[in-house]
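Peer 1: okay, predicted coordinates and the sequence, questions at the end:
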Amino acid sequence: MANMAFPNRSGHASVGHSLLDGQRAALWGWGREGKATHRALRSAPVAGGGIRYPGELTLFCNAQEAEDARALGDPLLRIEAEVDGERLSAFDMVIKSPGISPYSPMARAAQASGTRFVGATQLWFAERRDADTLCVTGTKGKSTTTAMLAHLLRAAGKRTALVGNIGAPLMELIDGQADVWAIELSSYQTRDVADSGVRPHLAIVTNIYPEHLDWHGGEDRYVADKLALVTEGKPHVAVLNAADPILARMQLPDSEVVWFNHADGWHMQGEVIHRGDEAIFDTSTLPLPGAHNRGNLCAVLAALEAIGFDAAAFAPHAATFQPLPNRLQALGERDGILYVNDSISTTPHATLAALDLYRDRPVAVLVGGHDRGLDWHDFAEAMRSCAPHAIVTMGQNGPRIHALLEPIAAAGGFTLSQARDLEDAMRIGRDAIQGNGVMLLSPGAPSFGPYRDYVARGRHFAELAGFDPGKISAIQGMGIS
């Protein structure tokens, strides 16, 4: 078993000092992470010091969440169902949930008055300076990459935490013990790591495409926030995708940079993973749909090698990895139609990758959802040469996508339809492929509006297709094992 090449931590501050010491603090948001943060603040201190906050704490949440919070019976929890800049300005520090943007007008107003906004991820890193952390981010592929990384580390005999944006908030495991922490970070969380003052031991960035522009306030800020993990977080090792044009230009003088998808390192040649000129592993039988997922495996192998493992020896363990739900998930066939759940697809680039996987079969693809202002022109141009059999638009941005595709569809090559909702879209899709082909839910847009999140959208798709949604939603290996 390899000795992991993690840096010496002698320079880390001792456990016992908390970011919350002497601060008048509030919580903003009461989702799973907000609840986990509250439990951590009210729990016993970690290792004789740390995060406990025993005094009065204000929670900002909506009216429905307020009822749930009151049921806890915390006598020092003050609950407010309305929030604005003035209320937030009364606090030294506001611990916000990931979905709340620090660029909102009310947050900006409070910041101007001196209020500091932090995420639970920042608190965790500041408190758990003892942890050996491997962080993963990217616009697409970060969940699968993180889960594969944890899977191979466990195959190597390491007690591994699979946590973060993938579904297990770090704060739920504030006192957890693991040899190594595989942490997925969204663009809402990457700056938290940079602001914690704790350098991750390794960070993987899979790719960069425009996304979440409403939260970040624009593409430039999205890219800057996403890359803050490596530009400002200064990991000891940065594992970057050489095939991504934004990442390929990066220079990180404070980190050792390891490239994947590069001819000198871990990369694909056809279906075979190579390390430089050496063929290592045939991936043709792996349960990983799409070429992009095999590229993600290259990232994992590059990371394992960077921390001291014989990555080539552990590559075959990828054969026992279980693909994650809602990510090009083949649910099964009904009446000659293969139903594929790619509900996590929230960018047009992700939809194009999904279509490439099924380019040899008749496909009805269902696109559209919450409108975040993403540009669909590249997708439309691609439809001139590689369109599926049918495209069905739906959701808030469905009419905008439909209008963009109309002149291309009019020139021939695919049918284009508009749907009222997901059920209507599936009916139209079935009629289009007539019992022979693939029904592909790859919306290229978030689910907000009719659904709580992409998981709920994927579950509804499965239910409408005749499959048990409860059997297709679980991510194996979450937490520490």
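Peer 2: Noted; the coordinates are in hand. Numbering: from 1, shown residues only.
Peer 1: contacts, neighbours, all on C-alpha from now
Peer 2: Noted.
Peer 1: which elements pack onto the lengthiest helix in the chain?
Peer 2: Using DSSP state H, we find that the single longest helix of the chain is helix 291-306. Where contact means 3 or more CA pairs under 8 Å, 6 or more residues apart in numbering; DSSP states H and E, helix 291-306 is packed against helix 142-155, strand 202-205, strand 237-241, strand 256-260, strand 266-269, helix 311-314.
Peer 1: quick one: closest of those to I480.
Peer 2: helix 142-155 (9.6 Å; CA to CA).
Peer 1: which element follows that closest one toward the C-terminus?
Peer 2: For helix 142-155, the following helix or strand on the C-terminal side (DSSP states H and E) is strand 160-164.
Peer 1: use this one as the comparison:
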Amino acid sequence: MLEELKNKKVLILGFGREGMDNFLFLRKLFPKKVLGIADKSEEIKKPDKNVRLYLGKNYLKAIRDYDVVLKSPGIPFKILPRTVLGKITTQTEIFFENCPGKIVGITGTKGKSTTTSLIYKILKRGGIKAHLVGNIGKPVSNLLFSATPNDVYIYELSSHQLYNLKKSPHIAVFLNIYQEHLDYYRNFNEYVRAKANITRYQNENDYLVYNSQDKIVREIAKKSKAKKIPIPANYEFLIHPVRKSSISNGAGIRIPLVGKFNLKNIMAAVAVGKIFGLPSLKIAKTIENFKPLPHRLEYIGTYKGIKFYNDSLSTIPETTIAALDGLGNNVETIFLGGFDRGISFKNLAKRILKSKIKNLILFPTTGEGIWREIVSLKRKNKFRAFLVQNMKDAVKLAYQYTRKGKICLLSCASTSFSIFRDYKEKGNLFKKYVKKFAKG
């Protein structure tokens, strides 16, 4: 495939982190080749003289003039003309087609980053030549220049990266699937089909580690030709290790991650470690020493007697419900709301009504929608509800109304784009003001 690019006109579509990596990769292969770069931003400068730029609102028009279009994940397929889809490729596709090493691919609507990071740590501790790549690791294109058959690539795979793959990883980990990214795909079925590519092209020599309690994942797994390892059902020797004995020679281990959903992530990582034949004790020690990733049910600390948790990556109701299940009845204040993508909040409203929560701090625009859903289920309810426009006011209210010994949880069940740049900005502002007002 790489040799084929030599005599073809190539356009890099999208020039963010991955687009820049694609450019450096192609430039290393073809130092003098004229390349096209198309991006909706008008601020991009030519990286060298052998580049043609197509910028601004009409950036997609250039696609028809090129033989190969190397697309970045952030650009939805649905905005591209169907007539050009056959010429689209991606960094992920190029890597899968040319990588001589083994690939462990991890996908799921939620839990990918935690599971990917834990698998990487387990394999590294076990002496495997592992590399963390994809969304939370290094961009992969330039790694092809040094890849060997002994390398193992732990690859976090979003639906965007899986969409047009024609090859699946040697070991696939499929955690869950919920309604998400409906602003990116034409419909939910298209999203499911993209996710299914993680196992669609596996054969009898490959492995599929999958969540057997997720109905859609279970149905996809039925069609897979790979060796199947379900979690947690029928895999009891993995359930007990993380709580008790066999993995750590009877000593029991401390689990640094909160919530039942994280137990499934841990079990998936353990399963991969076992596929590689790693000793149970090394796996156990890695789990014990694992540091939870930022913005994923992250314990910030206890200030003025209140425990604060940052779950700013929660962008769907299911993950907020899971956070409430994990933290239990001590959650007294919760931050909710964000960008409206047309998702139903009915189940979340039911879960909140069953909880011991007293204070709802609501961001626009879905914060109001969640409140209306709660009121429609129970007009006379126990809650104080506050609509806020910024994180500073939100945290002030949390300190004012949350009692000592209770929990304040940021888990918005919505994407951040209504008033925040992204989940990182939202989570970092939460941490900033929690610590700032603790001093007052």
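Peer 2: Everything's here; your move. Predicted model only: the values in this text are computed from it and were never measured.
Peer 1: could I get the TM-score for this pair?
Peer 2: In this superposition the chains share a TM-score of 0.89, using TM-score structural alignment, normalised by the length of structure 2; 432 aligned residues with a CA RMSD of 2.7 Å.
Peer 1: now for V104 of structure 2, how many residues are close by?
Peer 2: 25 (other CA atoms under 10 Å).
Peer 1: equivalent analysis for T137 of structure 1, please.
Peer 2: Using other CA under 10 Å, T137 of structure 1 has 28 neighbouring residues.
Peer 1: over to P407 of structure 1?
Peer 2: 11.
Peer 1: winner for burial among the helices and strands packed on helix 291-306 of structure 1?
Peer 2: Neighbour counts (mean count of other CA atoms under 10 Å) averaged over each of these peak at strand 202-205, with a mean of 28.
Peer 1: quick check: that strand aligns to which part of structure 2?
Peer 2: Aligned by TM-score structural alignment, strand 202-205 of structure 1 falls on residues 171-174 of structure 2.
Peer 1: same thing with stretch 346-359 of structure 1?
Peer 2: Aligned using TM-score structural alignment, stretch 346-359 of structure 1 spans residues 315-328 in structure 2.
Peer 1: what about whichever residue in structure 2 pairs up with G373 of structure 1, is that helix, strand or coil?
Peer 2: Alignment note (TM-score structural alignment): G373 of structure 1 maps to G342 of structure 2. Classification of G342 of structure 2 using DSSP: H, G, I helix; E, B strand; the rest coil returns coil.
Peer 1: helix, strand, or coil at the closest residue to I88 of structure 2 other than its chain neighbours?
Peer 2: Leaving aside its chain neighbours, I88 of structure 2 sits nearest to V69 (4.8 Å; criterion: CA to CA, 6 or more residues apart in numbering). Three-state call for V69 of structure 2 (three-state DSSP): strand.
Peer 1: for V69 of structure 2, give me its contacts.
Peer 2: 10-13, 63, 87-89 (CA atoms under 8 Å, 6 or more residues apart in numbering).
Peer 1: cool, and R400 of structure 1?
Peer 2: No contacts exist for R400 of structure 1 under CA under 8 Å, 6+ apart.
Peer 1: let me know the next secondary structure element after the helix or strand harbouring it.
Peer 2: Secondary structure from DSSP H and E places R400 of structure 1 in helix 398-410. Of the helices and strands lying after helix 398-410 of structure 1 in sequence (DSSP H and E), the nearest is strand 415-418.
Peer 1: in structure 2, what range does that next one match?
Peer 2: Going by TM-score structural alignment, strand 415-418 of structure 1 sits over residues 384-387 in structure 2.
Peer 1: mean shift of that stretch relative to structure 1?
Peer 2: Stretch 384-387 of structure 2 differs from its equivalent in structure 1 by a mean of 2.5 Å after superposition (mean CA distance after the TM-score superposition for structure 1).
Peer 1: flag every buried residue along that stretch.
Peer 2: Residues 386-387 are the ones in stretch 384-387 of structure 2 that count as buried (16 or more other CA atoms under 10 Å).
Peer 1: now stretch 282-291 of structure 2
Peer 2: Residues of stretch 282-291 of structure 2 classed as buried: 282-287, 290 (neighbour count, 16+ other CA under 10 Å).
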